[in-house]
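Q: one predicted model, sequence on top.
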Amino acid sequence: MSHASLIEPGESHDPRESMEYDVVIVGGGPAGLSAAIRLKQLAARNSAAISVCVLEKGSEIGAHILSGAVMDPRAINELIPDWKEKGAPLDVPVTEDRFLFLTETGARAVPHWALPDNFKNEGNYVVSLANVTRWLGQQAEAAGVEIFPGFPAAEVLYNDDGSVKGVATGNMGIGKDGQPTENFQLGMELHAKYTLFCEGARGHLGRQLNEKFRLNRDSDPQVYGIGIKELWEIDPAKHQPGLVIHSAGWPLDPQTYGGSFLYHIDNNQVMVGFVVGLGYSNPYLSPFEEFQRYKTHPEIRRFLEGGKRVSYGARAITAGGLLSLPKLVFPGGALVGDDAGFLNASRIKGSHAAIKTGMLAADAAFDAVQAGRAADELTAYPESFKTSWLYTELHRARNFKQWMSKGLYLGTLMVGIEQKLFGGNVPWTLHHQHWDHEMLKPASQCKPIEYPKPDGKLTFDRLSSVFISNTNHEENQPAHLTLKDPGVPVNVNLRTYAGPEGRYCPAAVYEFVKNDDGNDRLVINAQNCVHCKTCDIKDPTQNIVWVTPEGGGGPNYAGM
């Protein structure tokens, strides 16, 4: 069918209206938009019609997109070969790579010849992935894709046989007390022959699908990092467009996985960020504070001093790689991009993988729709992935995170041997054994970390940071950070782990306060949430569940 049709509620007594599409795509990031564009390209080439819609929880396309980012153009070359002529914002080619091992006051650069290929960025571009995504959105709309920003998919819908039927958007205008307000609006059902889930790392619906269909029963546990990023305007004299700097070491201890990036983009701006693996064991560790400390290193502060911070954000990234990929398909749908975990942690790159898997999933969905099939398993998608260049790339990097989680020195040595000597083609495979939330030790076994107070020039606190992320939520709505058991934060997390949610959250959402009677309670400042998903991943009892807030809520990243 060429146009979506509006269906009045039938005899089911369900008052929600529904719309029918051939393919519904959840998430307007690089994966979802690439899938949508590819579907419309295939339809045009085959003189066929296919109806496609994209749901995006952000207030606009790109509002929730946060990445480093150095972009490998391989996938976008395949999707839109004339992207340059069409004005894609890949304007700053990488001009120089530096990799530094930091101590508290010193830095040792790795000679360029000694860098493994995964740290070389020749031919890549320093980009704002939010802006690239906005451009992809324009291409999708021009191709006839219907895009609905500000409409989060809140619920998976199923057919009677258990296959995925589509999704429903969340109800609007529910008050804090859970009751409808005068602004109440029912959610909408979107039915499809196939639904592609492209929500990014730790997708809210992807997590439910994982559990329902046991998609990760044959894979390693997925592991994550939290990436925290700031955009700075710096002194033009210090600015080198295309300079890419990565570091490892200080301020993290050698046993904690993590590292930094500092990318020079155009307009005298640099993107500076820090990634901490969420498998860390000390509950006193704060990724946000480690990032602030990192900026005080002589090698980093020299670029930033005298400059101005203009934006801030945070987002979890999947880091498990090939071995942690779940089964990608289930009756009626598929997981695409970082919703499945397609990120090459050794390269700190995922956008090319998101675009490529979006294309592969679209190919399978298009063929199925044209063949008159619906709600079966798109087996052609995982099969085509296995024969793609992306599989080869991820296979070479399959041991990276496992080695690095064994400590900086052993990890660096073994990754160097695997990548430099063998090009990743080694006869051994290492496996992840634990989920990140299992890794915290009780506070009694760990040493508190004293972090310096922010100076307001180079280092900052969480609240001033959240302010420049342009985060906003409708205040009169139920908190979208839900607790399975409201007693657990105080009785378990605070008593055993010294309240780690106050430290792993980069947005001051969680704080423990004293009641009048002297007892502790957890306050959830949900309006601060930047949708990074770290709490959903790292909470030691898995008691916190992130659900979608009212449409359009969250950060509004410009140029991130």
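A: Done, it's in. Predicted model, so just to flag it, every value in this text is computed and none were measured.
Q: use CA for all of it now, contacts and neighbours both
A: Fine.
Q: quick one: residues contacting R302.
A: Under the criterion of C-alpha atoms under 8 Å, 6 or more residues apart in numbering, the contact list for R302 is empty.
Q: name the SS class of it, please.
A: What DSSP: H, G, I helix; E, B strand; the rest coil gives for R302 is helix.
Q: ok, now how distant is I7 from G187?
A: Here I7 is placed at a distance of 14 Å from G187 (C-alpha to C-alpha, to the nearest Å).
Q: between the two, which is the more surrounded one?
A: For the pair I7 and G187, the greater number of neighbours falls to G187 (20 against 12), based on other C-alpha atoms under 10 Å.
Q: tell me the contacts of that one?
A: Residues 16, 168-172 are the ones in contact with G187 under the rule C-alpha under 8 Å, 6+ apart.
Q: format those as JSON lines; extra columns: secondary structure, distance to L243 and neighbour count.
A: Below are these laid out as JSON lines (DSSP: H, G, I helix; E, B strand; the rest coil; distance: C-alpha to C-alpha, whole Å; neighbours: other C-alpha atoms under 10 Å):
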{"residue": "R16", "secondary structure": "coil", "distance to L243": "52", "neighbour count": "17"}
{"residue": "A168", "secondary structure": "strand", "distance to L243": "44", "neighbour count": "22"}
{"residue": "T169", "secondary structure": "strand", "distance to L243": "42", "neighbour count": "23"}
{"residue": "G170", "secondary structure": "coil", "distance to L243": "43", "neighbour count": "21"}
{"residue": "N171", "secondary structure": "coil", "distance to L243": "46", "neighbour count": "19"}
{"residue": "M172", "secondary structure": "strand", "distance to L243": "45", "neighbour count": "18"}
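Q: here comes the other one, which I'd like you to weigh against the first:
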Amino acid sequence: MAEIERESMEYDIVIVGAGPAGLSAAIRLKQLDADLSVVVLEKGSEVGAHILSGAVLDPCGLDALIPDWKAKGAPLNVPVKKDNFYLLGEGGKLRIPNFPMPPLMNNHGNYIVSMGNVCRWMAEQAEELGVEIFPGMACSELVYGDNGEVKGVVAGVFGLEADGTIGPDTEPGMELHGKYVFLSEGVRGSLSKEVIAKYDLAADSDVQKFGLGMKEIWEIDPAKHKEGTVTHTSGWPLGSNAGGGSFIYHLENNQVYVGFVVHLNYKNPHLFPYMEFQRFKHHPMVADLLEGGKRIAYGARAITEGGYQSMPKMTAPGVALLGCSVGMVNVPRIKGNHNAMLSGMAAAEAAHAAIGAGRSSDELTDYETEVRTGAIGQDLKKVRNVKPMWSRWGMVASLLGGGLDMWTNTFGFSLFGTIKHGKSDAESTEQAVKHQPIDYPKPDGKLSFDRLTNVAFSFTNHEESQPAHLKLTDENIPTSVNFPDFAGPSARYCPAGVYEFIGDGADRKFQINFQNCVHCKTCDIKDPSQNITWTVPQGGDGPNYPNM
């Protein structure tokens, strides 16, 4: 598409992604200088359409950004009233008391929220300040300047032919140029991935680690609903097969968020994360809660889990990475939205100072310094060893050693230093001959559901005539390597049924049903051959999450 001539528009700051990081940056920029021109480009059909998070929100980011958020009607309506932690066996449970937990694990003062609705509200605040927000505008390319700096993005390409060529209905899109470009795409964004590779930003950081988070919204029997209750579990059904756990959050209107996270460094390629989630709901504790209720929404997305030691360099000439484009999730707290907001504010303040000094298109080093040494770095540094302990030594070691490490970090030191993660999640996948297949019960259609039925509850839609946004580096690898060596894991690790193998032997074919894609990016992360690249489809396509 590089040969196409496009119209261009000039802004002070171009922001890719209307999540908590991008919107916080936009709001903060306008708070600092109402005359700055700021644009936010969002690939979802509306702000919030692609936002999926647990979510129990630590309001510290919102407190710093909009101190009077309560008066302005922010949708933080359900304060956490009770915290529960359980270790599950197949038929039973063990309550872990709260008192041994490090103080940072306390959810007092936090809120059960729909981050999609929080972002919708934040977008309203941004627009009132004069920020231009364009939903349905996927950013498909970066625009580079003469000196190799990032100077903008290409957005709004529509109507390409199925083979990627220009057709009679093609709209070539526009170039949006900025003195600085902020990438707040969330986990494993395609432009962020390009920037990290081009400028070698991960050269001095540990490998990034990820989890797959799947979530359903249920309406349950009012007699069972306990608004403000937060429950987390570990153990069954994953056991020794994979790290991970669940969350159950009681919000308002007799609704609960039921979620399940599988760490993507699992070894057994036969593991089926989606079916682990469905099996989990048949545990007596969960089944009793959900029976008589109905599932009303479903979604999935990857989670950055590498933490402090895995954050790449965050700046390059003309560009800064925000929020989960860097990876700012506090894994034991299962929280990252507060850090995303704080990162957006820090980037905005660094860009405002730079523009005020007459600079543009250089590196915002003050932003990186603030992230690593300020509130975000302090939050993540305390818990940096929990995830690698879990990966290397298992759940029990993580609970005991990680708990001890978090306690000592409360007083400013660690007994363990900084533990390395080791292999990437793709490299962690072992050959199928080393593992036994796993027999999963068939979904019953009441508590558990097949993938395609559930995907319908993500309200996903893609224009079928466009090029597939999931690209293969080598079209032969799925059938020549991944199926014989790894039992075709893409047919299982995808939570939306995008990938399937059809036929047998020499007639076996690999099919990509990109219309099902919920933009979780798991394939880009977990494919053992690293043969799949996730890119953006045309704007507005993908899931349309209502209250995720």
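A: Great, that's in hand. This structure is a prediction, so every number in the text was calculated from the model and none was measured.
Q: residues near the counterpart of G293 of the second structure in the first structure, how many?
A: Matched to the first structure by TM-score structural alignment, G293 of the second structure sits across from G307. When neighbours are defined as other C-alpha under 10 Å, G307 of the first structure has 20 of them.
Q: how close does the equivalent of I348 of the first structure over in the second structure get to E3 of the second structure?
A: Alignment note (TM-score structural alignment): I348 of the first structure maps to I334 of the second structure. Distance of I334 of the second structure to E3 of the second structure, computed by C-alpha to C-alpha: 44 Å.
Q: the two: which is more packed in?
A: Using other C-alpha under 10 Å as the criterion, I334 of the second structure and E3 rank with I334 on top: 19 against 5.
Q: residues contacting the more buried one?
A: So I334 of the second structure contacts G54 (C-alpha under 8 Å, 6+ apart).
Q: where's the match of G293 of the second structure relative to C198 of the first structure, distance?
A: Relative to C198 of the first structure, and taking C-alpha to C-alpha, G307 of the first structure is found at 36 Å.
Q: kindly report the same for N556 of the first structure.
A: Separation of N556 of the first structure from C198 of the first structure (C-alpha to C-alpha) stands at 19 Å.
Q: before we move on, what about A498 of the first structure?
A: 35 Å.
Q: do T496 of the first structure as well
A: For T496 of the first structure, the distance to C198 of the first structure - C-alpha to C-alpha - is 36 Å.
Q: likewise R521 of the first structure?
A: Applying C-alpha to C-alpha, the value for R521 of the first structure to C198 of the first structure is 36 Å.
Q: more neighbours, the two?
A: It is C198, of R521 of the first structure and C198, that has more neighbours when counted by other C-alpha under 10 Å, with 32 against 17.
Q: which helix is the longest one in the second structure?
A: helix 337-356 (DSSP state H).
Q: around the aligned residue in the first structure for G394 of the second structure, how many other residues sit close by?
A: In the first structure, the residue paired with G394 of the second structure according to TM-score structural alignment is G407. Here the number of neighbours of G407 of the first structure (other C-alpha under 10 Å) works out to 15.
Q: report the contact partners of V371 of the second structure.
A: Counted by C-alpha under 8 Å, 6+ apart, V371 of the second structure has contacts 343, 346, 377.
Q: so the first one sits against G323, correct?
A: Yes: taking contact to mean C-alpha atoms under 8 Å, the distance of 6.0 Å between S343 of the second structure and G323 places them in contact.
Q: now list whatever residues contact both of the two.
A: Residues touching both S343 of the second structure and G323 (C-alpha under 8 Å, 6+ apart) are A21.
Q: settle it for me: which of these two has more neighbours?
A: Taking neighbours as other C-alpha under 10 Å, S343 of the second structure and G323 compare with S343 leading, 32 against 27.
Q: which residue in the first structure aligns with that one?
A: Under the alignment by TM-score structural alignment, S343 of the second structure pairs with T357 in the first structure.
Q: again with A302 of the second structure
A: For A302 of the second structure, the equivalent position in the first structure is taken to be A316, counting by TM-score structural alignment.
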